[in-house]
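# Take a look and give me a structure for this.
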Amino acid sequence: MRSTVSYRTLAGDVRLEVASAKIDSHDLPYSRISREQQTVALHEVERARWDEARFEVRVTLPEREIAEGPWEDVVCVAVLAEGATNARSVTRLAPTQQGAWTGRVHMARAMHRNRAVLTASVVATVGGVPGRVIGGTERPWYLDLAARDPRRERELNIIEVDFRDGPEQWLRPFKEAPWLVDATGDMPTVRLNTAFEGVIDLLNGSGSPVEKAMRDVVAAQIAEEAWTAMFHSAVTDLDFDEDGTPRLPSGWRGAVLRSMLPEVVPAASLESALHEVHKRRNDGQSWSEMQASIQYAAARRSKVAKGLRDAVRVLDRVDEGARR
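Next up is the predicted model:
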């Protein structure tokens, strides 16, 4: 953090690290914590219900600058916040002999919904005025309750909004839809309709094995629609060489095409597959026939088949138990 306040602030870096995590009393696998991405994935942690996550954090400060600077009563704190729920908590860290500041950050499951941000701030007395922020992390950690993999950049932006009475009037004609996918912007967006009874509770809850299986099926269906919409958006936004040869677009559109084209046009190079898709879309030759391949590629990425198989197995077990 680089401040523009009237008092002197730290020029050196303040670095934050999540060393380990627990869900209730169970260790979170290290595969769910990415120091490179600075993200922790908390969705589907092998527990249907959990109440609290605890994170062991470590913050390193520019100790020499602090020792030589005009600051007194230096304190380092970890700040956990989420805009979707307006939740915010501050944890005071303790200095160690190695020059780092460490502590345990508690995250109550009931207080968070989607993706929380974890940062560190350095507070001190400056010029006789206590409680002034003199430094902090420039790159936060994300604690993601909706992610199975610790990825910093999300493939989708998920927004909860009331289609019937919310502020976005253009959504009113779609008030009976449980969700809508928009793949026209800088990041694909899924809008979940809070006015559609039960959809938010289903997607954000845990519940019984049947509810979990149903949630996975619905989530896979949303993801399949999103992948399909992203593919169609990507093939309408191609770049071209001087001779008219299509090139992959930048950003998420290029990533989507690289991922799906090998299955949409099998046994072809990426360049050949892109050219084939562009040709079929423009001249209409067999474009409708290609939709099955696009749908298949989207379903594979969304794990629709796995979710459906798991749901059928759960329902079979419940049905078998009811007959006994």
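
# okay, CA-based contacts and neighbour counts for the rest of this
OK.

# Can you get me the start-to-end distance on stretch 196-205?
Across stretch 196-205, the straight-line distance between its terminal residues is 15 Å, by Cα to Cα, to the nearest Å.

# List the buried residues for that stretch?
Applying a neighbour-count criterion of 16 or more other Cα atoms under 10 Å, one finds F196, V199, L202, L203 buried in stretch 196-205.

# Return the distance of it from the chain's centre.
Counting by Cα atoms, centre = their mean, to the nearest Å, stretch 196-205 is centred 18 Å from the centre of its parent chain.

# Can you show me the strands along the stretch 151-300 of the chain?
Taking DSSP state E, counting those that start in this stretch, the strands of the stretch 151-300 of the chain run over residues 157-161, 179-182, 189-193, 239-240, 246-247.

# Dump those strands to TSV, plus mean neighbour count and distance to V90.
Shown next, in TSV, are the strands of the stretch 151-300 of the chain (neighbours: other Cα atoms under 10 Å; distance: least, Cα to Cα, whole Å):
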stretch	mean neighbour count	distance to V90
strand 157-161	15	26
strand 179-182	18	35
strand 189-193	21	31
strand 239-240	12	47
strand 246-247	18	48
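
# right, and these - which one's nearest I294?
With Cα to Cα, the closest approach to I294 among these belongs to strand 179-182: 16.4 Å.

# and the closest one, what does it pack onto?
Contacts of strand 179-182 with other secondary structure elements, assessed using 3 or more Cα pairs under 8 Å, 6 or more residues apart in numbering; DSSP states H and E, are made with strand 189-193, helix 209-235.

# can you list the ones you listed in a markdown table and add distance to E153?
Supplementary listing: the helices and strands packed on strand 179-182 in a markdown table, determined by distance: least, Cα to Cα, whole Å:
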| stretch | distance to E153 |
| --- | --- |
| strand 189-193 | 13 |
| helix 209-235 | 16 |
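
# So which of these is nearest M107?
Checking the helices and strands packed on strand 179-182 against M107 by Cα to Cα gives helix 209-235 as the closest, at 22.4 Å.

# this one as well, want them side by side:
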Amino acid sequence: MKIYPYKRLNRPIALRVTSVSLRLPDGTRDPLDISAFSTQQQTVALGVAGDAWVSARIGLSATLPPGSTAADAPWSDVRVLAVLSDGETNVRTSARLRQSAPESKDWIGDIDVLRDDHVGRASLEVYAVATVDDVAGRSIAETDTPWVVDAMANEPLRGLALDIQQVDFRKSSREWLRPYADAPWIVDASGRVPTVYVNSAVEGLAELLGSRSGGIENKVHELLVTQMATDVWTAVFHSAVGDLEIEPDGSPVFPTDWQGEVLREMLPYVVPDVHVEEALRTVHRRRTGDAGWVELQTRIHFAAIRRAEVTKSLAGILRGLVQMNQGTES
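Model prediction:
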């Protein structure tokens, strides 16, 4: 939890996306329907038109917490800014929102997203800044969870996006895969999105992963997918905490791409009962310090199990096997 040496609002800003439109190469604008963004997922998907767009305009509505416009508030000159940050391209875009009516807590406006500036996911947040104690530009409130703006996705899904490729590790043109010829799959978390390479040289593996035929094969398929998901969550978490930007004071900076999404999903299980920013600082201290990192591996494994929903999947698999056995005996 951050400590501020001045008074602030004690609740976060509520942010909503109200509209999305694309500007096409011929200069026309194509309004997208509401399926392009999800309030529940807090995600905008701009990939419905592929690469055939030049820019997107996202309509926004932000509601400040109670007390933001009170006559006796300890601040003045309140301004509300929308900020779009892309950790992969290091592009940061801001837009000033306007008050919908005098004394209203609602602020509206839009922010433009240039297609050439983004190759994946960006983070959209809103900040309220004001003059406090005669110091201008101090943050008095912000969104607690950023929206995700995905330049390539055609569905507004916040969850971790994966690229799954089937490759014969022994013969792959990717020479780095060849030493892992005995592994059924390998997770590569170094790219724009994490990639799972499935070893097609393992006899029957590809068929099982693609099985939807029912029976025992389907149960084995579910078990393999659950194990793979656990491995993926573990790998991407370690990749995320191992590639953090660090402030001059030594504090880690929350990533704004898929790595940030992974951390927000897993940190509540790794370091429970604290804000995610404090949890990230705790993990960073243990990873770079003299002690505590080894002990944290059990929590990381537990977090991966929770995110992969292993218990739920395993219970369903076991129930299915029991029913199959009972049917065979009868």
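
# TM-score for the pair, please.
Taking TM-score structural alignment, normalised by the length of structure 1 as the basis, the two superposed chains have a TM-score of 0.55; 200 aligned residues with a Cα RMSD of 3.1 Å.

# re the thing from before, specify which member of the buried residues of stretch 196-205 of structure 1 is nearest to D13 of structure 1.
Distances from D13 of structure 1 to those, taken as Cα to Cα, are shortest for L203 (38.7 Å).

# Quick check: closest non-adjacent residue to the equivalent of that closest one over in structure 2.
Residue mapping for L203 of structure 1 onto structure 2 gives L209, with TM-score structural alignment as the criterion. In space, not counting the residues next to it along the chain, L209 of structure 2 is nearest to H221; the distance is 5.3 Å by Cα to Cα, 6 or more residues apart in numbering.

# residue in structure 1 matching that neighbour?
Taking TM-score structural alignment as the alignment basis, one finds that H221 of structure 2 is matched in structure 1 by R215.

# Just confirm its match contacts G198, I think it does.
No: judged on Cα atoms under 8 Å, R215 of structure 1 makes no contact with G198 at a distance of 10.9 Å.

# contacting residues around the most centrally placed residue in structure 2?
In structure 2, the centroid-proximal residue (Cα atoms, centre = their mean) is E261; its distance is 2.4 Å. Applying Cα atoms under 8 Å, 6 or more residues apart in numbering, one finds that E261 of structure 2 lies in contact with R158, G159, L160.

# what about the last one, how many neighbours?
For L160 of structure 2, the neighbour count with other Cα atoms under 10 Å is 15.

# Identify the residues contacting it.
So, once contact is read as Cα under 8 Å, 6+ apart, L160 of structure 2 ends up touching W258, E261, V262.

# Now do the same for the first one: its match in structure 1.
Read it as W258 of structure 2. When the structures are aligned by TM-score structural alignment, the residue of structure 1 matched to W258 of structure 2 is W252.

# likewise L157 of structure 2?
The pairwise alignment with structure 1 assigns L157 of structure 2 to R151, based on TM-score structural alignment.

# Is it correct that its match is in contact with I33?
No: contact criterion Cα under 8 Å: R151 of structure 1 and I33 do not qualify, at 9.4 Å.

# so who does the counterpart of P173 of structure 1 in structure 2 touch?
Using TM-score structural alignment, the partner of P173 of structure 1 in structure 2 is P179. Under the criterion of Cα under 8 Å, 6+ apart, the contact list for P179 of structure 2 reads F169, R170.

# how close does P179 of structure 2 get to D168 of structure 2?
Using Cα to Cα, we find P179 of structure 2 at a distance of 12 Å from D168 of structure 2.

# Ok, Y180 of structure 2 next?
Separation of Y180 of structure 2 from D168 of structure 2 (Cα to Cα) stands at 10 Å.

# which of the two has more neighbours?
Taking Y180 of structure 2 and D168 together and counting by other Cα under 10 Å, D168 has the greater number of neighbours (18 against 14).

# What lines up with that one in structure 1?
The criterion is TM-score structural alignment: under it, D168 of structure 2 has D162 as its aligned partner in structure 1.

# Next, the contact list for that match, please.
By Cα under 8 Å, 6+ apart, the contact set of D162 of structure 1 is L192, N193, T194, A195.

# In structure 2, what residue corresponds to the first one?
Taking TM-score structural alignment, the alignment pairs L192 of structure 1 with V198 from structure 2.

# just checking, its match touches Q166?
Yes: counting by Cα under 8 Å, Q166 is a contact partner of V198 of structure 2 at 4.7 Å.

# so what's in contact with these two at the same time?
In terms of Cα under 8 Å, 6+ apart, V198 of structure 2 and Q166 are both contacted by the residues A206.

# matching residues in structure 1 for stretch 81-99 of structure 2?
Matched against structure 1 by TM-score structural alignment, stretch 81-99 of structure 2 finds no partner residues.

# Figure out the length between the terminal residues of that stretch.
11 Å.

# Also stretch 203-215 of structure 1?
6 Å.

# Give the other helices and strands that the strand or helix carrying E72 of structure 1 contacts.
Secondary structure assignment for E72 of structure 1, by DSSP states H and E: strand 71-82. Contact analysis of strand 71-82 of structure 1 by 3+ Cα pairs under 8 Å, 6+ apart lists strand 87-92, strand 100-108, strand 115-126 as its packing neighbours.

# 7 Å - rerun?
Secondary-structure packing of strand 71-82 of structure 1 (3 or more Cα pairs under 7 Å, 6 or more residues apart in numbering; DSSP states H and E): strand 87-92, strand 115-126.

# Now do the buried residues in the helix or strand following the longest one.
In this case it means strand 115-126 of structure 1. Sequence order places strand 129-136 as the next helix or strand after strand 115-126 of structure 1, per DSSP H and E. Along strand 129-136 of structure 1, the positions that meet the burial threshold by neighbour count (16+ other Cα under 10 Å) are R132, V133, I134, G135, G136.

# contacting residues around I164 of structure 2?
Applying Cα atoms under 7 Å, 6 or more residues apart in numbering, one finds that I164 of structure 2 lies in contact with T195, V196, Y197.
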